[in-house]
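Student: Below: sequence and its predicted model.
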Amino acid sequence: MTDRLTDPAAAPPRLILASASPRRRELLARLGLQPDNVIAADIDETPIPSEVPRAYAKRMAREKALAVDGGDCHVLAGDTVVAVGRRILPKAEDKQTAKACLELLSGRRHKVLSAIALKAPDGTLRERISETVVRFKALSHEEIAHYLALGEWEGKAGGYAIQGSAEGLIAWISGSHSGVVGLPLFEARALLKSAGFPLG
């Protein structure tokens, strides 16, 4: 029996991206992949009481992958969590929440945990997670007000998007820049390559 992973005549696997995030799609394109379909997973994203950020991020990625019926396709899902200690910061849906997040993050380190899960057509799950430490400069009231006025915070975990003007307020990061954006490319490439996607 010929192994599909080593058979050059075999059709490459197909992929569904379980996220409506244009950022994840753009990052996936950097690996040379375009999903065959995009289906946003609809799940309850409420943390379990006492759930730590790392476990929460992994659970969310896993549940998103499992929530999408991929048929004969692989399903790639991800979740990005901004955490201060054991505290999981919310996705900012209003300006007041974003302001509170930025005031908390000002001048201090925080972690960004970006988990991914890849579900094979047979239901097998592969999982990875990246952990990045980020530190904002000490933010003045004027800098926070200016950032809030831009609207880049809308729907973003921790109230900011590193791929926007917030990057000019970040003193340093240690880890995966793409993971902070929303899809850790090193981990994603490893998962996809192990599943037979042609990534060189």
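Tutor: Okay, I see it. Numbers count the residues shown, from 1 in each chain.
Student: C-alpha only now, for contacts and for neighbours.
Tutor: OK.
Student: For burial, what's the neighbour tally of residue 124?
Tutor: Residue 124 sits with 10 neighbouring residues when counted by other CA atoms under 10 Å.
Student: same question, residue 134
Tutor: Residue 134 has 22 nearby residues by other CA under 10 Å.
Student: Give me the distance between it and residue 162.
Tutor: Between residue 134 and residue 162 the computed distance is 10 Å (CA to CA, to the nearest Å).
Student: here comes the other one, which I'd like you to weigh against the first:
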Amino acid sequence: MNSPTTIILGSQSPQRRSLLQTLLSEDRIEVVPPLQSQEAGFDGLTHIDAIRERLQQIVATKNADVLQQCEFQQCNLQEWGVVLTADTVVVANDADSSFVLGKPDGPDWQATVQNWFTNFYSSKSHQVLTAVSFRFQDGTSETLLASTTVHFREVCPKLLDWYIRTEEPLGKAGGYGIQSGGSLFVESIEGSLSNVIGLPLEEVWSVLDAHQFMGLPE
């Protein structure tokens, strides 16, 4: 019997969809974003272990949301096979604590980005975490967590002013996009580049391959 070949991607992120298309052809991906906009945040969490746990809870909740949509719409999970949801956060460090830098927005977003780059990024390192939740057609589930360390060079004020004027930081985790203008500030990374963009491809490939999703459909 052939394995189900189509994956439901529970994400509105164009970067995440584009990354998944590196592994699978476009016709094998169906996008069904979560409906619930409210999700648990990271306020008050100052330890990396607590942040990791919360991130995994968030992707599990998103996965349940998408699965419920499919059940309500009577989607054919025998054909679709797996629901995949993911979330990416940037974690900065200050003294002995860790904390999540969210997505800058609101009327003061420029000042927020300026503060992050000046105080938490310039000549420092931070972590980018992505949690991925899988729910398979047979009812089994799996969650993975990938971490990449990003090293920033000393931030040039003139370059930062230019970057803020591009408005690229808006809506991006941590206020920068490493796949575009944000790369100008990066000195080096340790770990997966695709993880920083939004989906750790090697780890995702391994999980899907273990469940026989990476073979070409017959």
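Tutor: The structure has been received and is ready for your questions. This structure is a prediction, so every number in the text was calculated from the model and none was measured.
Student: State the span of structure 2 onto which stretch 127-134 of structure 1 is aligned.
Tutor: Under TM-score structural alignment, stretch 127-134 of structure 1 corresponds to residues 143-150 of structure 2.
Student: Pull the distance from that stretch to the chain's centre.
Tutor: Chain-centre distance of stretch 143-150 of structure 2: 9 Å, with CA atoms, centre = their mean, to the nearest Å.
Student: what's that stretch in contact with?
Tutor: 52, 56, 60, 125-134, 186-193, 195-196, 200, 203 (CA atoms under 8 Å, 6 or more residues apart in numbering).
Student: Of those, which belong to strands?
Tutor: 125-134, 186-190 (DSSP state E).
Student: so what corresponds to residue 104 of structure 2 in structure 1?
Tutor: Per TM-score structural alignment, residue 104 of structure 2 is aligned with residue 92.
Student: okay, now its match: neighbour count?
Tutor: 20.
Student: what's the answer for residue 152 of structure 2, then?
Tutor: Neighbour number of residue 152 of structure 2 under other CA under 10 Å is 21.
Student: That one reaches residue 183, doesn't it?
Tutor: No: at 9.3 Å, residue 152 of structure 2 and residue 183 do not qualify as touching, with contact defined as CA atoms under 8 Å.
Student: In structure 2, what stretch matches the longest helix along structure 1?
Tutor: As far as residue count goes, and with DSSP state H defining each element, the longest helix of structure 1 is helix 53-67. Under the alignment (TM-score structural alignment), helix 53-67 of structure 1 falls on residues 51-65 in structure 2.
Student: superposed on structure 1, where does that stretch end up, distance-wise?
Tutor: Compared with structure 1 after fitting, stretch 51-65 of structure 2 has a mean deviation of 1.7 Å; criterion: mean CA distance after the TM-score superposition for structure 1.
Student: Okay, buried residues for that stretch please.
Tutor: Under the neighbour-count criterion of 16 or more other CA atoms under 10 Å, stretch 51-65 of structure 2 has 51-52, 54-65 buried.
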